[in-house]
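A.B. asks: What follows is a predicted protein model with its sequence.
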Amino acid sequence: MNIRVLRLLKNVTSLELEQKKTHHFCEDMPSKAINSKLSTEVDTRVLNNFFFRNRDIYISKHNRFADYPMHTHTFLEMNYMLQGTATEIVEGEKIVLHSGDLLLLDVGSKHAIQALDEEDILINILFREQTISVNLLSDLRRNNSVLYDFLISHAVGKKAIHADFLLFPKKRGSEIKETIEHIIDEYFLKRDFSNSVIKSYLSILLTQLVREYPLEKNDQISKSQKLATEILKIISQKFRTITLKKVAKQYNYNENYLSNLFKEEVGKTFSEILTQERLIQAHSMITNTIIPITAIMERVGISNKTFFYNKYKEFYHSTPGEDRK
């Protein structure tokens, strides 16, 4: 790991210094990051998508020396124990993290973190379901894993039964540690194209988690599940020009029948998933290039400007112009 980044993470911040003196939690979030209405309703702080303006992944060091109160969020979160130990309470269950352990928290899972000591470094990695590509999911599907079910419920709306968290204990000789440290270095060194590099590393990390933590195979994949997964991959590869009619012709299916089958398996219509993939591709170009937004629309296969802006705002909770700043 980069020595400058490690030194930065070990430094005691002014907020941590205050918590060290009082042993009481000091607010570390701007008011815009907290959904005050939902927080009042559930008596738990609800963190929103404030963190993702102009970035796809947000990383921070967890503040030490005071208990962190119960909270939840509208995004996915990884807690990685860089060094030391941490005790978390997730949906009433006590979890102790040791150096090298990784905890993946679901959207909406309630959790609190007990006070960390000075030698404890806990890294928070936040990302939204929009960051997960259907191409990656189709690869993970081959492993028929719990992690796939966990992620696909957010990425494409499929209703899956899974826990509120997944715990990945440290393994000797694992590549995961190196990948996470690359992600942390890229984020804090703020080098050119770091957002794109971090997204690529996240895909690698998720794939490594499936490979290094194999689970028992579920029931045999049905024909309709296999077909839906193949269509998801086609959408991710040919999003600019693909249509339901072309796919139905390719597989020699009635268009209405295929549409119903796809929605039954995925949870969203073909059109909804296609628009989602186009928005993800557009977002990547908006945040990583200077290509005019009208040209980006053409590149992803959307011609209606009003439709594009409305769907983009609905999906990312920001406008293309805001994300480009």
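C.D. replies: Happy to help now that I have it.
A.B. asks: rest of the way, CA atoms for contacts and neighbours
C.D. replies: Noted.
A.B. asks: can you pull out the strands in the stretch 1-150 of the chain?
C.D. replies: Using DSSP state E, counting those that start in this stretch, the strands of the stretch 1-150 of the chain run over 45-47, 57-61, 68-73, 76-83, 85-90, 93-98, 102-105, 111-113, 121-127.
A.B. asks: Output those strands in JSON lines; the columns should cover distance to Phe25.
C.D. replies: Below are the strands of the stretch 1-150 of the chain laid out as JSON lines (distance: least, CA to CA, whole Å):
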{"stretch": "strand 45-47", "distance to Phe25": "13"}
{"stretch": "strand 57-61", "distance to Phe25": "15"}
{"stretch": "strand 68-73", "distance to Phe25": "6"}
{"stretch": "strand 76-83", "distance to Phe25": "19"}
{"stretch": "strand 85-90", "distance to Phe25": "15"}
{"stretch": "strand 93-98", "distance to Phe25": "20"}
{"stretch": "strand 102-105", "distance to Phe25": "22"}
{"stretch": "strand 111-113", "distance to Phe25": "11"}
{"stretch": "strand 121-127", "distance to Phe25": "16"}
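A.B. asks: Tell me which of these lies nearest to Tyr187.
C.D. replies: Among the strands of the stretch 1-150 of the chain, strand 57-61 comes nearest to Tyr187, with 7.1 Å by CA to CA.
A.B. asks: ok, and here's another one to check against it:
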Amino acid sequence: MVNSILDKQLRELSDFEKRYSGTAEQPRHYSHLEDSELTLSNILDKPSIVPVDYFFKPDQNVVFLKHPRFIKFTEHRHSFIEMNYVYSGTCTQYINGKEVILKEGDLCLLDTNVIHGIESASENDIIINIMIRTSYFDSALIQRLSGNDLLTDFFVQAIYQQKKDSRYILFPKGQNNRLSEIIFQALEEYFHPQLCSNEAINSYMLLIFTELLRIYNSFSKNKEEPTFKKAIISDILSYMEQNYQTMTLETTAEKFHFHPNHLTRLLKTNLGKTFIELSHQLKIKNTCTLLDNTDLTIDQIANRVGYTNITFFYKSFKKIHGATPAEYRKKTSKSPTRL
């Protein structure tokens, strides 16, 4: 059920919008977030990168912003991840020179440095901009989605490889209203903060990306191109997640009736990593979990995750984390991720 107070707030004209509503000739500019109010920044004649501190306070990782109406935003780039969600009406963007029209309920995910501009929105066009620091996107979201890092990496690479020259993803409105409901609940927490709102928004962000994964999976099944290879890779990665302590290239290849060389090529082509690299990624990830949540000695942890060569274990861990397991355990903070 829509919160009428928030819905009214989103549809109301801000002081900024009132200045430009009905203006025949729109100024060309970029937006700058300062004390929750938009102000004009420098007028630029060529695509410019908008720095993180235009929108984010030092301790913020996620920012929700109602896109200003009646203003044409000329081409620009961001140093952060951006999602444009159409709450009401439509949104016309130009992404790398290509016109992209979003309808109500659609969402567009833009990678960093994508050149895009947005046409002037009318009064009924309510677009929500969700901006995410890349560090938060990588650590707090992608690595935690569905509890399966490898499958999520595969998802991200698969959808970006399809559009590797444009680096954006369009998610059409799903079969149900779950995404809309989750985004609206996140907006309520953001614009009307209560006790533990930061933690609630962190949870909503995970739910948003989980729903996007489901929407992508649903639409990918309806595409004409064969999905057999994707299904096989997903099965392989699930098997690796469950058997990381004992699996080898040979046993995994045998499980899926591949030659080891073919399995290596398949993973390298689709994930950009070899079987050995993926194996170490899984073992080190689970090492960190044990370091954070148990009192086991480091040698005991190494054995538990599948390392028999302790020297190689230390070398692998330091290569990934830039610190020894003991240093990592000492520095690890258990405080929740801040927004």
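C.D. replies: Alright, I've got the coordinates. Fair warning: this is a prediction, and the values are worked out from it, not measured in the lab.
A.B. asks: now the strands of the stretch 1-150 of structure 1 as a markdown table including mean neighbour count and distance to Phe188 of structure 1?
C.D. replies: Shown next, in a markdown table, are the strands of the stretch 1-150 of structure 1 (neighbours: other CA atoms under 10 Å; distance: least, CA to CA, whole Å):
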| stretch | mean neighbour count | distance to Phe188 of structure 1 |
| --- | --- | --- |
| strand 45-47 | 22 | 22 |
| strand 57-61 | 18 | 8 |
| strand 68-73 | 20 | 23 |
| strand 76-83 | 21 | 15 |
| strand 85-90 | 18 | 22 |
| strand 93-98 | 15 | 23 |
| strand 102-105 | 22 | 19 |
| strand 111-113 | 20 | 23 |
| strand 121-127 | 22 | 12 |
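A.B. asks: how about those, which one is nearest Leu8 of structure 1?
C.D. replies: That would be strand 57-61 among the strands of the stretch 1-150 of structure 1, by CA to CA, at 9.7 Å.
A.B. asks: Now the closest one on structure 2. Mean distance?
C.D. replies: Following the fit onto structure 2, the mean deviation recorded for strand 57-61 of structure 1 is 3.1 Å by mean CA distance after the TM-score superposition for structure 1.
A.B. asks: Among the strands of the stretch 1-150 of structure 1, which comes closest to Lys233 of structure 1?
C.D. replies: Where the strands of the stretch 1-150 of structure 1 are weighed against each other on CA to CA, the nearest is strand 121-127, at 21.8 Å.
A.B. asks: ok and the closest one relative to strand 93-98, angle-wise?
C.D. replies: 120 degrees (axes from the mean of the first three to the mean of the last three CA atoms, to 10 degrees).
A.B. asks: counterpart of Ile310 of structure 2 in structure 1?
C.D. replies: In structure 1, no residue is equivalent to Ile310 of structure 2 according to TM-score structural alignment.
A.B. asks: repeat for Ile101 of structure 2
C.D. replies: Aligned partner of Ile101 of structure 2 by TM-score structural alignment: Val96.
A.B. asks: So that match sits against Met81, correct?
C.D. replies: No - counting by CA atoms under 8 Å, Val96 of structure 1 does not reach Met81; the two are 10.1 Å apart.
A.B. asks: after the longest helix seen in structure 2 comes which helix or strand?
C.D. replies: Secondary structure of structure 2 per DSSP state H: the longest helix is helix 197-220. Per DSSP states H and E, helix 197-220 of structure 2 leads on to helix 228-242 as the next helix or strand towards the C-terminus.
A.B. asks: Distance from the chain centre to that next one, please.
C.D. replies: Offset of helix 228-242 of structure 2 from its chain centre (CA atoms, centre = their mean, to the nearest Å): 22 Å.
A.B. asks: How far away from the center of its chain is the following helix or strand past it?
C.D. replies: Counting by DSSP H and E, the next helix or strand C-terminal to helix 228-242 of structure 2 is helix 249-255. How far helix 249-255 of structure 2 lies from its chain's middle: 32 Å, per CA atoms, centre = their mean.
A.B. asks: and Phe155 of structure 2, how many neighbours does it have?
C.D. replies: The local packing of Phe155 of structure 2 (other CA atoms under 10 Å) involves 19 other residues.
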